[in-house]
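Chemist: my questions are about this predicted structure, shown below with the sequence.
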Amino acid sequence: MKRRHFLQLTGATLAAVSLVQTARAAQPPATDAKAFRAMRKYANLSFGRIAYVDRGTGDAALFLHGAPLNSFQWRGAIDLLSPYRRCIAPDFMGLGYSEVPEHQALDARAQLEMLVALLDSLGIRAVDIVASDSGGAVAQLFVAHYPKRVRTLLLTNCDVEPNSPPPGIKPILDMARAGTLADMTAEWLTDRAKARATFGAAVFVNPAQLTDEIIDYYVQPLVSSPLRRSQYERYHLALTPNPLAGIESRLAHSTVPVRIVWGGSDTLFPQTDAAYLDRIFPRSQGVHVIPEAKLFFQEEYPSVIAAEARRVWGMR
């Protein structure tokens, strides 16, 4: 390991220990689904009617969710960070409450161009990006193709060029190809115990936190019509071929400050992916691993996200 990376993975992490331990000790109640729904806005773009939340003032922060989630994933972090940033949290096309035409492309590059159009419509030139899962792949494309529009980047468990899409989602892709993924997901609306025992147990430390209200907010738009079911499956099919192929050389020349926060018990994106990101970004501020956390720990530990975001924003 290079000396620079060793120092980042030890000294920088130790410096943040007390801050993160305090953040993990007491997670405040987050905005509930009813209140979050009331915040939802829509932007009429050439891509379609894009759902997003816009909360707070000042410099903008852009929150990019994972699949099969939507912007609701970031509600707790937005609660904590909206006093410091204008928090913009869109729903990706094919997921959440965004409504797009039948033949709209849903691949990562199309999602990127949608985000740029959304920011332009809101008069936002540059953002601090906070991203998860497949949203992290879009975030890396954002840095590669629009580097002057990204101030900082906070990456949590997500795709990297050598692991995109991860082999662990092959069963999901197989169901999408067979046209059965939406049917399986719809079952979570009638058998919420199954949702918690399968999906919840795979991606959360505490599956019980996936309440009926949360399940409904995530699942209902995905299966609300034949078109939405098809787009939900097409979103997953668009994860191949690798959307990050060839991106490493661009990221290796990035001047964007990057902080990496990783769930150490995630079965899709191992800690070696975090180390890879730390190695290729020249201005990486190191990796913080949460040993027990899984893929969607951001929802369970919003105070950790808020603390790490403020850290990379220079607000320690």
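Modeler: On my side now, so go ahead. Note that this is a predicted model, so its numbers are computed, not measured.

Chemist: CA atoms for contacts and neighbours, from now on please.
Modeler: Will do.

Chemist: helices and strands around the one helix or strand Met184 maps to, which ones?
Modeler: Here Met184 sits within helix 181-190, counting by DSSP states H and E. Judged by 3 or more CA pairs under 8 Å, 6 or more residues apart in numbering; DSSP states H and E, helix 181-190 is in contact with helix 170-178, helix 192-195, helix 212-219, helix 226-237.

Chemist: how about the helix or strand hosting Arg24: buried residues?
Modeler: Element membership of Arg24, judged by DSSP H and E, is helix 17-25. Residues 19-20, 23-24 are the ones in helix 17-25 that count as buried (16 or more other CA atoms under 10 Å).

Chemist: distance-wise, check Ala38 relative to Val261.
Modeler: From Ala38 across to Val261, the span is 30 Å (CA to CA, to the nearest Å).

Chemist: out of the helices and strands packed on helix 181-190, which is the most enclosed?
Modeler: Comparing the helices and strands packed on helix 181-190 by mean neighbour count (mean count of other CA atoms under 10 Å), helix 226-237 comes out on top with a mean of 21.

Chemist: packing partners for the helix or strand that comes right after that one?
Modeler: Using DSSP H and E, the helix or strand that follows helix 226-237 in sequence is helix 248-251. Judged by 3+ CA pairs under 8 Å, 6+ apart, helix 248-251 is in contact with helix 133-145.

Chemist: A further structure is provided below for comparison with the first:
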Amino acid sequence: MSTNTVVETQYAKIEGHNIAYQDVGEGVPVLLLHGIPTNKFLWRNVIPTLSQTHRVIAPDLLNYGESDMPTDVDVSINAQCRIILKLMDALGIASAHVVAHDIGGGIAQLMAVNAPEKVNKLVLIDSVCFDSWPIPEFEPMLEPGFEESTSVEKFSGILEDFIPNGVYGDKVPVDEMIELYITPWSNEKGKSAFFRNMRRLNKEYTEAIVGALHNLPHETLILWGDKDEFQKPKYAPMLADTIPDSSIKWIEGAAHWVTDEQPESVSESLVAFL
């Protein structure tokens, strides 16, 4: 059962903005960070297993999902890192395992570098890193005038076409993914928020911390779909070579949306590691 139907969404006021999150289970906290263009529901098929043994917190990043979408606030991964650390404080979480996907992985790397005492174990899933992002598929949308000339309907269609390109094979519930991930963007406010997020995608944040990654003390699991066309598989061994106490686990026959494609494999890997 998808957790979006059974887990209550709660809100915390961080820097004056409502941050939506799900908080379920008891035990050592595990923080789940999504990427773009998804939201907390990325983890809906992982939370039921993880929450049997851990307290699981899955927030929507600022400007994503059910969190506030302010028009004049920094939404770079650097700013998101700061907000997530404050969310942990607001929820009384001194430290947590951090499990992160896509640009959430960039946020998690910044957390581990900037606030290492807040991070226990680290899991990077098909994560942005080094110069791996923004992906070429997003570049046309950054062209001058594209946002202004693109209707909500056309934009939603672009995202609906984009999502299936991140799966491998035909056994994945793409229609459910599109509904959960695209709905927050499918109005004028959401469309504007998406483009603000796009404009703040900047590889300089991850390139700047490469040196610091060499000194990370955290035990780190690198989970990667071996068919990922968005975050290329070549980056997994690059991360493993950079982070001292790290190992790679390949999700075979999966692309970018591994929690949708193979939730059982992801859940089993997380339970075994955490």
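Modeler: That came through fine. Keep in mind the model is a prediction, meaning the values are calculated, not measured.

Chemist: TM-score of the superposition?
Modeler: Here the superposed chains carry a TM-score of 0.91, computed using TM-score structural alignment, normalised by the length of the second structure; 273 aligned residues with a CA RMSD of 2.2 Å.

Chemist: picking up where we left off before, okay, and the helix holding Arg24 of the first structure goes to which residues in the second structure?
Modeler: With TM-score structural alignment applied, helix 17-25 of the first structure matches no range in the second structure.

Chemist: residues in contact with that helix?
Modeler: Residues outside helix 17-25 of the first structure that contact it (CA atoms under 8 Å, 6 or more residues apart in numbering): 301, 303-304, 307-308.

Chemist: ok, now with 10 Å
Modeler: For helix 17-25 of the first structure, the surrounding residues in contact (CA atoms under 10 Å, 6 or more residues apart in numbering) are 13, 288, 290, 300-308, 311, 316.

Chemist: inside helices: which ones of these?
Modeler: 13, 300, 302-308, 311 (DSSP state H).

Chemist: farthest pair in the residues you listed?
Modeler: Thr13 and Glu300 (20.6 Å; CA to CA).

Chemist: neighbour-wise, which of those two wins?
Modeler: Per other CA atoms under 10 Å, whichever of Thr13 of the first structure and Glu300 has more neighbours is Glu300, with 24 against 17.

Chemist: per the alignment, that one corresponds to what in the second structure?
Modeler: In the second structure, Glu300 of the first structure lands on Glu261 (TM-score structural alignment).

Chemist: which ones are touching that match?
Modeler: With CA under 10 Å, 6+ apart, Glu261 of the second structure has these contacts: 45, 166-174, 225, 251, 253-255.

Chemist: cutoff 7 Å now
Modeler: By CA atoms under 7 Å, 6 or more residues apart in numbering, the contact list for Glu261 of the second structure reads 167, 172, 254.

Chemist: quick one: buried ones out of the residues you listed?
Modeler: 167, 172, 254.

Chemist: output those residues as a markdown table; include the columns distance to Lys86 of the second structure and secondary structure.
Modeler: Below are these laid out as a markdown table (distance: CA to CA, whole Å; DSSP: H, G, I helix; E, B strand; the rest coil):
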| residue | distance to Lys86 of the second structure | secondary structure |
| --- | --- | --- |
| Val167 | 33 | coil |
| Val172 | 35 | coil |
| Ala254 | 34 | coil |
